[in-house]
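**Student:** Using only what follows, build the 3D model:
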Amino acid sequence: MFRKVLKVCLLSSALLMMNVTAANAASPSEIKTKAYNYIGTPYAYGGTTSKGFDCSGFIQQVFQDVAIDLPRTTSEQYNEGTSVSKSNLETGDLVFFNTSGKGVSHAGIYIGSNQFIHSSSSNGVSVSSINDPYYWGDKYIGAKRVLEQSQVIEKDEVKSANIDMSIFASRAEVAKSIAGKLNLPLADNKANYSDVKTTSEYYDAINSVTAAGIFSGNEEGKFNPSKPITRAHVAKVLVEAFNLKPAAGTHNFKDVNTTHWASEYVQILAQNGVTIGKPDGTFGINDNVTYTQMDTFINRLK
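**Tutor:** Got it, this is the predicted structure:
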């Protein structure tokens, strides 16, 4: 059930095109590469295809190429993401200009070194300087970050470690599963993790499990929502979340030494019938928990 519900949620999110919450799946370099693929495409008023773009149509297409959904118009795009100062611009940020004298009217994608790529009415898709003294420099009005950099880095780390997250449950997914099983109330005090956006489908669940003392972030104020969680940590989380107590019986798992920090939690989990270990007699203490295993654990809890 855990995996089925998760898949339905993910499919629904894709069908509803949940703005920039999908942005965590792309990297700044991917955005830049995709944008450069359209160099030379002519400008077309209202254009949204490679036959011709207007400025916002170009931006929308580039982000769609990496499975990120952004609104259609420049003004709508200006309302997305979080504001970022000109001195802190990073590749992938959206930059905005007032070319009409009536507010935001043009936009592009920052690509580093004070340059941005955009679809201009004079040159089509091309590269310009945000500090151009003859035009763009005086018309620059701000920037928005729609790529959540901390999660981009986090997912890159997961990818580089060859972890298949279609198999393993993430910390955010485990948090949501537990919050749902316990029917935890919405937290009055928000945890404000730097890597959990308020628009995330896991935001309320993560705040609820944090308020309940079930989960916590790291010293940098991050929750690491996209990272997998080991069976050892899941044992600790489940024992504490569901207030499981020691019961009769001793379970000897080959890979769980009595000196291991999670030994007691694993024993309690087994004594309560939540786990029976693996066929080879191990618990899989350092293994990442899979969707199937997490589903089984949750279903066995009273």
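
**Student:** CA only for contacts and neighbour counts going forward, please
**Tutor:** Fine.

**Student:** Quick check: end-to-end length of stretch 107-125?
**Tutor:** Taking CA to CA, to the nearest Å as the measure, stretch 107-125 stretches 12 Å from start to finish.

**Student:** what's in contact with that stretch?
**Tutor:** By CA atoms under 8 Å, 6 or more residues apart in numbering, the list of residues contacting stretch 107-125 from outside reads 32, 35-36, 38-44, 52-56, 58-59, 74, 89-97, 126-131.

**Student:** how does it look with 6 Å?
**Tutor:** With CA atoms under 6 Å, 6 or more residues apart in numbering as the contact definition, stretch 107-125 has outside contacts at 39-43, 54-55, 91-96, 126-130.

**Student:** helix or strand right after the longest helix out of those in the chain?
**Tutor:** In terms of residue count, the longest helix belonging to the chain (DSSP state H) is helix 2-16. Remark: after helix 2-16, the chain's next helix or strand is helix 28-36, criterion DSSP states H and E.

**Student:** residues making contact with that following helix?
**Tutor:** Contacts to helix 28-36, defined as CA under 6 Å, 6+ apart, come from residues 62, 91, 92.

**Student:** So which of these is surrounded by the most neighbours?
**Tutor:** Counting neighbours by other CA atoms under 10 Å, residue 92 leads the contacts of helix 28-36 with 26 neighbours.

**Student:** Please generate a structure for the following sequence too, so the two can be compared:
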Amino acid sequence: MNSTKKTLMGKTLLGKTLLSITLSLSVALTGSLAVPAAKVEAATSSTASSVIATGQKFLGVNYKFGATAGSTSSFDCSSFTQYVFKKNGITLPRSSVSQSKAGKYVSKSNLKAGDLIFSDTNRDGVINHVSIYMGNGKLLHTYRKGLGVTISTFSGSTWDKTYVTARRVI
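**Tutor:** Predicted coordinates for the structure are as follows:
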């Protein structure tokens, strides 16, 4: 009887030990997988904040259709987004149509700060405007001579009513 108790106790202790090791490994592995995801999200929001901060430095800079790429004396919508993103290590094509194919699609309901919003303000089926979504329903962009780089409300605006797509390039 005494040796039976020892064997049962040995099996019980072995079972508890294995269970403890399994749980510890599970927690350790799950925790290590969660950390990089949080770091990626933080890096993304940090990049978005940097892109927006860079763009805000140019508030009021003149609008000029066909502005020279890389110039900061005037911008059109796509030269503005191209310049601001490039300053933050992200290369975009020059035109709004080309930019609308960069990165990955994001639905209007899932917009995050730093996403690019594309509109067809001429209502002719061709994308002709790009803006940077700032979050909280605001856009950072340029579109009109005399106004220059500005912040606009997205909801109910011309850009909302003529919205075509959005892309995440960060």
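
**Student:** TM-score for this pair?
**Tutor:** Put the two chains on top of each other and the TM-score (TM-score structural alignment, normalised by the length of the second structure) is 0.68; 123 aligned residues with a CA RMSD of 1.7 Å.

**Student:** so what does the longest helix of the first structure touch, helix or strand wise?
**Tutor:** Using 3 or more CA pairs under 6 Å, 6 or more residues apart in numbering; DSSP states H and E as the contact criterion, helix 2-16 of the first structure has no neighbours among helices and strands.

**Student:** quick one on the thing from earlier: what is the nearest of the contacts of helix 28-36 of the first structure to residue 177 of the first structure?
**Tutor:** Nearest to residue 177 of the first structure among the contacts of helix 28-36 of the first structure is residue 92, at 32.7 Å by CA to CA.

**Student:** Using just helix, strand and coil, how would you label that closest one?
**Tutor:** Secondary structure for residue 92 of the first structure, judged by DSSP: H, G, I helix; E, B strand; the rest coil, is coil.

**Student:** mind checking what it lines up with in the second structure?
**Tutor:** For residue 92 of the first structure, the aligned position in the second structure is residue 114, judged by TM-score structural alignment.

**Student:** Over to residue 136 of the first structure?
**Tutor:** Checking TM-score structural alignment: residue 136 of the first structure goes with residue 159.

**Student:** before we move on, which element is its match in?
**Tutor:** Per DSSP H and E: helix 158-161 holds residue 159 of the second structure.

**Student:** if you line the two up, which stretch of the first structure does stretch 82-98 of the second structure fall on?
**Tutor:** Taking TM-score structural alignment, stretch 82-98 of the second structure hits residues 60-76 over in the first structure.

**Student:** Equivalent analysis for stretch 25-40 of the second structure, please.
**Tutor:** Using TM-score structural alignment, stretch 25-40 of the second structure pairs with nothing in the first structure.

**Student:** The second structure: helices as residue ranges?
**Tutor:** 2-56, 77-86, 96-99, 158-161.

**Student:** Would you convert those into a markdown table that also reports distance to residue 167 of the second structure?
**Tutor:** Shown next, in a markdown table, are the helices of the second structure (distance: least, CA to CA, whole Å):
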| stretch | distance to residue 167 of the second structure |
| --- | --- |
| helix 2-56 | 13 |
| helix 77-86 | 12 |
| helix 96-99 | 8 |
| helix 158-161 | 15 |
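
**Student:** which one of those is the most hemmed in?
**Tutor:** Stretch with highest mean neighbour count among these: helix 77-86 (a mean of 25; mean count of other CA atoms under 10 Å).

**Student:** residues in contact with that one?
**Tutor:** Counting by CA under 6 Å, 6+ apart, 55, 69, 70, 92, 95, 96, 130, 142 sit against helix 77-86 of the second structure.

**Student:** That helix vs the first structure, average offset?
**Tutor:** Helix 77-86 of the second structure, aligned to the first structure and superposed, deviates on average by 0.4 Å (mean CA distance after the TM-score superposition for the first structure).

**Student:** Now do that helix: distance to the chain's middle.
**Tutor:** 15 Å (CA atoms, centre = their mean, to the nearest Å).

**Student:** swap in stretch 119-139 of the second structure?
**Tutor:** For stretch 119-139 of the second structure, the distance to the chain centre is 16 Å (CA atoms, centre = their mean).

**Student:** Return the set of buried residues in that stretch.
**Tutor:** Using 16 or more other CA atoms under 10 Å as the test for burial, stretch 119-139 of the second structure gives 119-121, 127-135, 138-139.

**Student:** Checking my notes, residue 210 of the first structure in a strand, right?
**Tutor:** No. Applying three-state DSSP, one finds residue 210 of the first structure to be helix, outside a strand.

**Student:** That one -> the second structure?
**Tutor:** By TM-score structural alignment, residue 210 of the first structure lines up with nothing at all.

**Student:** ok, now how distant is residue 210 of the first structure from residue 241 of the first structure?
**Tutor:** Residue 210 of the first structure is 11 Å from residue 241 of the first structure, by CA to CA.

**Student:** Near the residue nearest to residue 99 of the second structure when sequence neighbours are not counted, how many other residues are there?
**Tutor:** Counting by CA to CA, 6 or more residues apart in numbering, residue 93 is the residue found nearest to residue 99 of the second structure once chain neighbours are left out, at 5.5 Å. Using other CA under 10 Å, residue 93 of the second structure has 15 neighbouring residues.
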